[in-house]
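Asks: Here is my input, please return the structure:
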Amino acid sequence: MRFMIIVKATAATEAGVMPEAALLAEMAAYHQELARAGVLLDGNGLKPSSQGWRIRYEGPRRSVIDGPFAETKELIAGYTLIQVRSREEALEWARRFPAPHGEGVAAEIEVRPLFELDDFPPSPAIDALRAL
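Replies: You can find the predicted model right below:
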């Protein structure tokens, strides 16, 4: 089972403020522990939304909307992707996640399971995705 640990953005992350060295060290140690346990698939911080864009779909039309995006509470500052045996194991790892914006700073992470191909009914499209 794969799970994504999502770090919510803040005004500081959206302003491009880099994490302090102590927080980077905590995150590095945590991710090294995940790697040693064989459950780390990926993890990274995201640059501010001012450097990104969205694609809006309206019927057959596609339009590009450049960042920044106003609703910080809806933005993601980073993620960690893990593969574990159960929801309970994912919860154990998530509880050990370092305070994402530093100790003493109110924050929240979100953990969500990823769909697996086995979650979908059999079909030629799923077979094509398995072949990738």
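Asks: contacts and neighbour counts: CA atoms only from here.
Replies: Will do.
Asks: Report how many residues lie close to Arg95.
Replies: 10 (other C-alpha atoms under 10 Å).
Asks: Likewise for Val84?
Replies: When neighbours are defined as other C-alpha under 10 Å, Val84 has 16 of them.
Asks: again with Leu34
Replies: Residues near Leu34, counting by other C-alpha under 10 Å: 19.
Asks: Would you map the strands across this protein?
Replies: 2-8, 40-45, 53-58, 61-66, 76-83, 109-113 (DSSP state E).
Asks: how about the helices of this protein, start to end?
Replies: Ranges of helices within the chain are 11-14, 21-36, 87-95, 124-131, based on DSSP state H.
Asks: For the residue positioned nearest the centre of the chain, list the residues it contacts.
Replies: By C-alpha atoms, centre = their mean, the chain has its centre lying nearest to Tyr79, at 2.6 Å. By C-alpha atoms under 8 Å, 6 or more residues apart in numbering, the contact list for Tyr79 reads 4-7, 43-45.
Asks: Let me see the contact set for the closest residue in space to Asp42 that isn't next to it in sequence.
Replies: The shortest distance from Asp42 to any residue other than its chain neighbours is 5.0 Å, reached at Leu81 (C-alpha to C-alpha, 6 or more residues apart in numbering). By C-alpha under 8 Å, 6+ apart, the contact list for Leu81 reads 2-5, 40-43.
Asks: Proceed likewise with the subsequent sequence, for comparison:
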Amino acid sequence: MRALVLVKATVDSEKGTFSKQWMDGMMQAMGKFNDALREAGVLVMAEGLKPTAQARRVVFDGPGRTVIDGPFTETRELVVGFWIWEVKDMDEAVAWVKRCPNPMPGPSEIEIRPFNEMSDLP
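Replies: Sure, this is the predicted structure:
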């Protein structure tokens, strides 16, 4: 099963104002976690995203297109990073997320979304 694992943004991640000390420790801890994912054959891809102040949204309405410049305010719904994993099932994905270092200095959230596979489609 392939899964998209989403690291949700926080007010702090949108500000991009983490201390150098925290960032250094987080990068080291996350690097070790990613190494474990890679060694287990789980990691397909991992990336961090810039704050939404540097983002755009394109809104579709029939043939019309409207571009909206960031930043976006609904922080709880935003994504600051992601992985693509190849796992046996959702239980394995959850077990890996539980091993993940907290990606933020305070409370944070990670969402796991399975990809549609050809066998899922009618």
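Asks: about what we covered before: pick out whichever of the contacts of Leu81 of structure 1 sits closest to Glu71 of structure 1.
Replies: Of all the contacts of Leu81 of structure 1, Ile5 has the smallest distance to Glu71 of structure 1: 19.9 Å, by C-alpha to C-alpha.
Asks: residues in contact with the closest one?
Replies: The contact partners of Ile5 of structure 1, taken as C-alpha under 8 Å, 6+ apart, are 79-82, 94, 109-112.
Asks: likewise Gly52 of structure 1?
Replies: By C-alpha under 8 Å, 6+ apart, Gly52 of structure 1 lies in contact with 66-68.
Asks: ok, 6 Å please
Replies: Gly67 (C-alpha atoms under 6 Å, 6 or more residues apart in numbering).
Asks: Map it onto structure 2.
Replies: Here Gly52 of structure 1 is matched to Ala55 in structure 2, going by TM-score structural alignment.
Asks: repeat for Glu20 of structure 1
Replies: Using TM-score structural alignment, Glu20 of structure 1 pairs with Met23 in structure 2.
Asks: residues in contact with the nearest residue to Pro114 of structure 2 once chain neighbours are set aside?
Replies: Using C-alpha to C-alpha, 6+ apart and skipping residues adjacent in sequence, the residue nearest Pro114 of structure 2 is Ala3, 4.2 Å away. By C-alpha under 6 Å, 6+ apart, Ala3 of structure 2 lies in contact with 84-85, 113-115.
Asks: By neighbour count, which of those wins?
Replies: Neighbour max across those (other C-alpha under 10 Å) = Trp85, 23 neighbours.
Asks: which one in structure 1 is aligned with it?
Replies: Match for Trp85 of structure 2 (TM-score structural alignment): Ile82.
Asks: Need the contacts of Ala3 of structure 2 in a markdown table (columns: distance to Pro122 of structure 2).
Replies: Converted to a markdown table, the contacts of Ala3 of structure 2 look like this (distance: C-alpha to C-alpha, whole Å):
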| residue | distance to Pro122 of structure 2 |
| --- | --- |
| Ile84 | 24 |
| Trp85 | 24 |
| Arg113 | 20 |
| Pro114 | 17 |
| Phe115 | 15 |
